[in-house]
Structure formats: structure tokens, C-alpha cells
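Peer 1: For reference, the sequence and a predicted model appear below.
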Amino acid sequence: MRHKPFFRWVLALGLLLLTGSALAYSLAPDMPELRQVGLTVLSEKKDGTCSVRWTDPFDRTTRTGTYRCDPDRDPLLKPPYHDPETRTGYESGFVVAEGSGRGRLYNLGEDDAAIDRWIDVSDMLAVFGLLLITTGVIGGNVRAVGRMSGVSRGVLDRAWRLAGAAAAVEEDRARAVEAVRTAWEPLHRARVREELGTVPVTRLRDDERRRFRTKEWERAGITTVRDVLDAGEWRLGQLPGVGRRTAEKALAAARWTAEGVSADTLVRLAAGRSDPRADSLVTALRVLVEAGPEGRAAAEAATELAEAEGDGAGPRFGQTSVDLLRGPGGELDVLAAWTDFERRPEEYYAALAEATRDAHRLVA
């Protein structure tokens, strides 16, 4: 059966009515600027219809007219009690303060009736428009849910399985990358400290690019940037001629230098060296290398399940998780990792660069 967009038409009609509401509001006459004046009530009927006299505040002439007084105001303000001598009353009113009708008496509730009618029309159109829009949105969504309920159970089950497998791959890869970073960090830190130990303290500059006076530092054994970082602010500040501010600037300069060295320093792997830290790193890297580019692609596919149905993603996710869950199991695994590294070092260094991107830290 062909789908009929009934609720779309309801929504369109609601939007049309809402547009009409805005148009009606824009067509309503503007409320004129008013000025309050005192009115002398010459006579008054029970319904509040009054004959009044007032002084035009603009040309100072005396004018008379009809006005709708408040019938419920204090009786002492009504004629003849307000002024027994002239037998008049009192009321406050408004006159137009702009345009050709300037100075004319303005009856609230009567002269603005046209404005009220346009506003009422605008409000009515807005209410019906919002009701239709709400009906169209809710009804359309209910119908969409009804159509989705026709999806086969098998397709839904497969979608859930793929989602679970994709999430597992993403989690396993994140765990493998973290293992590489954990193994890499102490090696990288040691290499950075080694490099900083070769940078003489005379290379440091303050924030104005001026050299520090380092003779007293060198006499105290602080000869390299690494020594400055190890000494810290307190020890530097105790040296002759070095105050707290100079110590702060020196330490900041040393840290800035260390950040640059940290970003430029690479960890080199070499088989045959007895270093448990390098063993941990190469075995952790082997997990990523074994998973290969397919593992990275599978992890990225976790957010692309819409294409997974016809892409064989289920088995690919499963195999990637198996590869990523392989961990070091002992000396044989270490030996196998080094052997594999010697066979394809480029892939190991590529995996290391990707895993440690943006992971360089300041060595203090």
C-alpha cells in the first residue's frame, strides 16, 4: 500500500496558519503615543458615558468631547460632588500625542478595538497552527515507529551483534594503545633526560631572550638543563645572586627547553640488548602490528555500522578483537616479538608513532 503523507500535510497546514498569525500581527494598527491629561466631567451617565472638557496640552486650547469614564470610581469624583460650585466631576484620560489627531481624546477599549481584533485573529491562528504542528510531528513519528516495527527480527539481532562487536574492537584497540604508551613512557623519559644532560645551562634564555648569569650555578654543580630541572626553584633560589624570581624564570626556561627536546626525541629499539623496558615495549607493539591496518580500519568502522551489513564486518570485528587481545606470555613471546621486529621494523616504528602521537610529556 502506497504511503500517504497525511501528517506532512497537517504539519504544512500548521506552518501556514502560524505564518498567517505573524502576518495578522504585522497588519494590526500601531498603538499611538498617548499623553495623560485631567478631564473635567460635565455630565455622566450610569454606564460611564461622560461629557468632558480638557485643556489640549499641546496648543493650550480648551476642548470638549465624549469619554468613557470609569463608573466604579469613587463617587466623590463624580459630578456634582467633586466641585459643588460648578457641579462637575473629575476623571483622568489620554489624548493622542502624535500625528494629525494630536490632542484628540483617546478612549481606551473603544479607539483601540481595531487593534484588538487583529491581535485576536493573530492569537487564534497561532493556537490552531501550533496544535496542527504538534499533531503533525507526533503523528508522523508514531507512524514512523509503526513502519519500523516491520523490520525482521533477524536484521535487528544482527545489528545488535555488530554494534557489540564494534564496541569491543574499539575498546580492545584502546587497551592495546594504552599498553604501548605505558611501556614507551619510561624509555622516552630516560632518553629525554639523557638529551637534556647534554644541553649546557648557558643555552637558557629568560622571557626577554637574555642569558642568565650561570657562573654561580656551575660552581654549585648545575651545569646542564637537566640539573636545573632536578634542582628545582628552591635550590636555585638559595644560590648567591639568584632570587626567587630569577629561579622561577630559569625553571620556566628549562621546562620550555625540555618540552622541545621531548617532542623531538625518538625511542630507538635494538634487538640483543638486555632491557626489560624495551622488551615490554616491543611485545606491546607486536599486538598492534599483528592487528595491522585492518585492525585500525575495524575500530574506525565502529561508527559506520550502516555499511557493515554488506561488508563482512562481523567476522572482521571478531578477528580484530582476537588479534588485539593477544598479550605477552613470557620469554618466548619476547623472543618472537624481537624476531618479528627485525623482520619488519618500519611497521613497528609506524605503530609506535601512531600510538604515542600527542603523548609526549614534560620531563622534570
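Peer 2: Looks like it came in fine.

Peer 1: make it CA atoms for all contacts and neighbour counts henceforth
Peer 2: Will do.

Peer 1: tell me what the strand ranked longest in the chain is packed against?
Peer 2: Looking across the chain with DSSP state E, the single longest strand is strand 34-44. Using 3 or more Cα pairs under 8 Å, 6 or more residues apart in numbering; DSSP states H and E as the contact definition, the elements that strand 34-44 packs against are strand 49-55, strand 89-96.

Peer 1: Next up, identify which helix or strand the closest residue to residue 262 other than its chain neighbours is on.
Peer 2: Spatially, and ignoring its direct neighbours in sequence, residue 262 is nearest to residue 192 (5.7 Å; Cα to Cα, 6 or more residues apart in numbering). According to DSSP states H and E, residue 192 maps onto helix 153-196.

Peer 1: what element comes up after that helix heading to the C-terminus?
Peer 2: Along the chain past helix 153-196, the next helix or strand (assigned with DSSP H and E) turns out to be helix 215-219.

Peer 1: That next one: which residues count as buried?
Peer 2: Counting neighbours by 16 or more other Cα atoms under 10 Å, one finds that the buried residues in helix 215-219 are residue 217.

Peer 1: Structure two is appended below for comparative analysis:
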Amino acid sequence: MLTLGFVLFACALGLYAAGSDLPDARQIDLAVLDEKPDGSCRVRWVDPYQKRAREASYHCDAGRSSLLKAPQYADSRGYGWESGFMLTEGPDRGNLEDLAAEPDLGYADGFLLSGVPLIALGLIGGNLRALPRVLGVEARLVRRATRLSEAAAWAAEDYERAVAAVREAGRHGDLPRAAGSGPASPLVTALWLLREAGPPACETAVLGARLTKQLHGLLDDAAPAAGLRNRLQAGPAARLNAARAVAELRLLLAESERNGLPERFAQTSVDLLRGQDVDRAALAAATDFARDPAAYHRLLEQLTRPESSVPPPTSSPRRGRRWRRRG
């Protein structure tokens, strides 16, 4: 429909352009010497090029006011009045313009009047067809879920990194039975970092790994709802999957915010980053180890068990452009 409208519009422009090639003409007054009811008349006008009055047959406007027709027109000679166009260039200048020989611009008007509504209807229909795709955009919700997934993954990765540091330090040295003088060994410092984070850090890390894996699949399915461009490129099946994924994401976000999970993930990451200042962490670890060395031995024994490892937030390969429409 839209294509047909543009074709008619182009035809109208072509006819208008063809009509613009007519010789120039100017409007003049005509004295109507004789007129019939159907509009056939004989007129007289002054030809400025031949410098004389001329007469010719003409087709007057039969529907014009009777006050412009003889004998009611205020002309002492008893003639009527009409207007016409005289050619001002070319070999026929001075002649009246033959309206019957002009390109019929009525066709151009018809094409234009037919094409414009078709164009408008095509644009409106296309927008209505695209409306279901546009209404499914939930960019803000997807961004919130992405931030939650990143925070959960960081918490799990930071805790796994701290545990790996303890195991790496344990391979290079044993935990002393009593406190020594000076800064603590790398193993004591790594254990101190986990003691400072506390037992909730392990629970938060496990929860973060589980939540990251769950959100990863939902975010992949919800990719068409992440923006208008993605939504328009998605096919019907992908849009349906995206709607379901968005509904599940909304429930997960509500539950996570109700339980304060974003704050827990952020706090766990902050607690596990305290060891970046190595010198200060070593001194604090030595002081804490001197106060309760048995606690460090218990923690080391617990972390060296196979089941103490936090499952990493494995990310399945993204399906990428699976949701895009097939051409």
C-alpha cells in the first residue's frame, strides 16, 4: 500500500513537471461578443504584439455570474466579460491559450489525492504493526538485572579469589603455631582477610554464584527487550521468550531487593578488597593471629576441604544473535 501510494505520488509529480513546460502566458480581459448556453463564445481582445484587436472562438465559463454576461454586464456596447490567458512567447504569442491542448493536470490532481491517503495509511498501518514490538521494550528492567548479575558475580569471584590466595600461600608455607614478631606471613594475611569478611561472605558468595547463573540465562532470553533496535530486529518467537524472561526477571529483582541482596553483594566485595593494602593488612593480620591462632588453624582446615570451594559463576556460551529475525 505504501509503495502504491509513492508510485501515484511520483506520477502526479511527473504530470506537474510536464505541465510546467508550457509557454508563458498572462491573464487578460476578454470582451464576449456572443455566447451560447454551453459556454461556446466569441471573444475580442487587444493583441499588443500585432497592435490590433483580434477576435476568436473561445470556451467561456458558463457557470460564472450572470452579472458578467450580456446584457447585464455594465458595458455600453452590450458585451459580456470573461478572462483568458494570452501567450507571451514563442511563434504563437498574442494568441489565446488553448486550454483543451494543455496536459490534463486533472490526472495529476487525481494521482496526488489518491497517493497521499495511501501513503498515510501505509505509514499508520506499518506503525500499528510495529507497535507490539515497541511495547515490549524493558530497557530499564534489563539494565537493573544486568547490574545485579554483575554485583553477584563480583562477590562470588572476589571470595573465590580470596580462597585461592589462601591455598596458594599454603602451598608455599605452613601456618605457624604461635605468633611471631613483625608482619604476618602471606598465609596468615590471606586467612585474616576471610576472617574479616566473616562467615556471611561465604554464604553471599555461594548465593551470588547461583544467582549469576540463573540471571545469565534470563538475560540472554531477554536481550530483545533491552532496546528498541533489538526489539524491532527480533522475531515473534524471540519476542515471546523475551516477554517470559522479563516477567521472571521482574520477580527475581523484586525478591532480591526485598532481601537486600544488592547491598550484601557490594559489602562482600568491599570486605574482600581490604587486602589490597598489603603492609597494613599484614600488620593487622599479625595482631589478630597473636590473639587467636587456633581460629586461623580451624579456618585453614575448613578451606582446604574439597567441599569448601565456591562454585564459580560459570557463564554458558551466549547464544548471541539467536533471537534475531531470519531474513
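Peer 2: Nice, thanks for sending it over. Note that the structure is predicted; figures quoted are calculated from it, not measured.

Peer 1: TM-score for these two?
Peer 2: The TM-score (TM-score structural alignment, normalised by the length of structure 2) is 0.39; 175 aligned residues with a Cα RMSD of 4.9 Å.

Peer 1: one step back: helices or strands next to the helix holding residue 192 of structure 1 in the packing?
Peer 2: helix 225-237, helix 244-264, helix 276-300, helix 313-324, helix 345-355.

Peer 1: and the angle from it to helix 276-300?
Peer 2: Direction vectors for helix 153-196 of structure 1 and helix 276-300, defined by axes from the mean of the first three to the mean of the last three Cα atoms, to 10 degrees, enclose an angle of 150 degrees.

Peer 1: Taking their axis directions, helix 153-196 of structure 1 and helix 225-237 sit at what angle?
Peer 2: Helix 153-196 of structure 1 and helix 225-237 meet at an angle of 70 degrees, taking the same axes, to 10 degrees as the criterion.

Peer 1: circling back to that earlier point, just tell me which of the helices and strands packed on helix 153-196 of structure 1 ends up closest to residue 216 of structure 1.
Peer 2: helix 225-237 (9.8 Å; Cα to Cα).

Peer 1: In that closest one, which of the residues would be classed as buried?
Peer 2: With burial defined by 16+ other Cα under 10 Å, the residues of helix 225-237 of structure 1 counted as buried are 225-229, 231, 233, 236-237.

Peer 1: how about CSV for those, with distance to residue 54 of structure 1 added?
Peer 2: As requested, those are exported to CSV (distance: Cα to Cα, whole Å):
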residue, distance to residue 54 of structure 1
225, 92
226, 94
227, 95
228, 91
229, 90
231, 92
233, 86
236, 90
237, 88
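
Peer 1: Out of the residues you listed, the closest to residue 37 of structure 1 would be?
Peer 2: Proximity of the buried residues of helix 225-237 of structure 1 to residue 37 of structure 1 (Cα to Cα) peaks at residue 233, which lies at 78.4 Å.

Peer 1: how about the closest one, what does it touch?
Peer 2: Each residue near residue 233 of structure 1 by Cα atoms under 8 Å, 6 or more residues apart in numbering is listed here: 244, 247-248, 251.

Peer 1: The same query, at a cut-off of 6 Å, please.
Peer 2: With contacts defined as Cα atoms under 6 Å, 6 or more residues apart in numbering, the neighbours of residue 233 of structure 1 are residue 247.

Peer 1: got it, and the one 3 residues further on?
Peer 2: By Cα under 6 Å, 6+ apart, the contact set of residue 236 of structure 1 is residue 247.

Peer 1: still on that earlier bit, any idea which of the helices and strands packed on helix 153-196 of structure 1 gets closest to residue 185 of structure 1?
Peer 2: Proximity to residue 185 of structure 1, assessed across those by Cα to Cα, is greatest for helix 276-300 (9.4 Å).

Peer 1: Could you report the distance from residue 54 of structure 1 to residue 96 of structure 1?
Peer 2: Taking Cα to Cα, to the nearest Å as the measure, residue 54 of structure 1 and residue 96 of structure 1 are separated by 13 Å.

Peer 1: and what of residue 25 of structure 1?
Peer 2: Taking Cα to Cα as the measure, residue 25 of structure 1 and residue 96 of structure 1 are separated by 22 Å.

Peer 1: same question, residue 287 of structure 1
Peer 2: Separation of residue 287 of structure 1 from residue 96 of structure 1 (Cα to Cα) stands at 86 Å.

Peer 1: the more surrounded of these two?
Peer 2: Set residue 287 of structure 1 next to residue 96 and count neighbours by other Cα atoms under 10 Å: residue 287 wins out with 25 against 19.
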